[in-house]
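>>> Give me a 3D structure for the following:
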Amino acid sequence: MYTPTRDEVADIYYGVGVLDFEDHEAACTHDRRKAIAALNAFHRHYCSERLVDIDIVPERDMKTGWARFEDRSDGQWTVGSDADDPGAFPVTWLRL
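Have a look, this model is predicted:
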């Protein structure tokens, strides 16, 4: 299992890396409590709002999965992955 480095994530909260995308975010963990805490702290810092302020319901808006980084001609992308991929790491996706 791969562990993203500090340079590969937007920020780290409570030891959990957070990835930031145009229409969603992800915490690099399958631990729901840690994911919620990290994503909430990220949102408070960068957006000045809590997840509850934007009507995020974890059971509805979050799901766990696996991701990996993929180098492309237009930069590095984060893509969904199977757990057995050597570059895979756990994520909890947050759809905004």
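>>> From now on I want contacts and neighbour counts done on CA atoms only, so please keep to that.
Noted.
>>> Could you pull out the strands in this protein for me?
Taking DSSP state E as the test, the strands found in the chain are 11-13, 16-20, 24-27, 62-72, 75-80, 89-95.
>>> Any idea which of the ones you listed gets closest to residue 44?
Residue 44 lies closest to strand 11-13 among these, at 11.2 Å (Cα to Cα).
>>> quick one more, to check against the first:
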Amino acid sequence: MEGSPRMINIIKFVNARRQVIFIPSKNRVKLPVLQYLAAKTEPERDYTEREVTALLSGWLSGPDPDVARRLLIDEGLLARTIDGARYWRRPFDENWSIH
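Sure, this is the predicted structure:
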């Protein structure tokens, strides 16, 4: 269908344990990898910075969880209060697949 987002297979960016081993720099592929990580958070749940970092640490094998957390904020997949005390997942359309 014309105009629909293409599914991106992120398999080459995860290991056998489905942990992200690399966050690409190209937005076309970076966004699906970040969406994959954001999908590990529960919708409608508030997290502390420490909880987000701990959760990401379990799903990352290589990338720094602090960097991943900032990228998730920058791409609008996670939101946070101005003081950084509370984080939550923002709605997004998933356009990634993993096989």
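>>> Quick TM-score on the pair, please.
The TM-score (TM-score structural alignment, normalised by the length of structure 1) is 0.29; 61 aligned residues with a Cα RMSD of 4.9 Å.
>>> Same list (the strands of structure 1) but as JSON lines, adding mean neighbour count and distance to residue 33 of structure 1.
Putting these into JSON lines (neighbours: other Cα atoms under 10 Å; distance: least, Cα to Cα, whole Å) gives the following:
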{"stretch": "strand 11-13", "mean neighbour count": "17", "distance to residue 33 of structure 1": "12"}
{"stretch": "strand 16-20", "mean neighbour count": "21", "distance to residue 33 of structure 1": "11"}
{"stretch": "strand 24-27", "mean neighbour count": "22", "distance to residue 33 of structure 1": "11"}
{"stretch": "strand 62-72", "mean neighbour count": "17", "distance to residue 33 of structure 1": "11"}
{"stretch": "strand 75-80", "mean neighbour count": "12", "distance to residue 33 of structure 1": "22"}
{"stretch": "strand 89-95", "mean neighbour count": "22", "distance to residue 33 of structure 1": "10"}
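>>> possible to save these as a markdown table with distance to residue 42 of structure 1?
Output for the strands of structure 1, formatted as a markdown table (distance: least, Cα to Cα, whole Å):
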| stretch | distance to residue 42 of structure 1 |
| --- | --- |
| strand 11-13 | 7 |
| strand 16-20 | 7 |
| strand 24-27 | 10 |
| strand 62-72 | 15 |
| strand 75-80 | 18 |
| strand 89-95 | 12 |
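>>> So for residue 45 of structure 1, which of the ones you listed sits nearest?
Across the strands of structure 1, closest to residue 45 of structure 1 is strand 11-13 (Cα to Cα), at 10.1 Å.
>>> Pull the residues that contact that closest one.
Residues outside strand 11-13 of structure 1 that contact it (Cα atoms under 8 Å, 6 or more residues apart in numbering): 6, 17-19, 37-39, 41-42.
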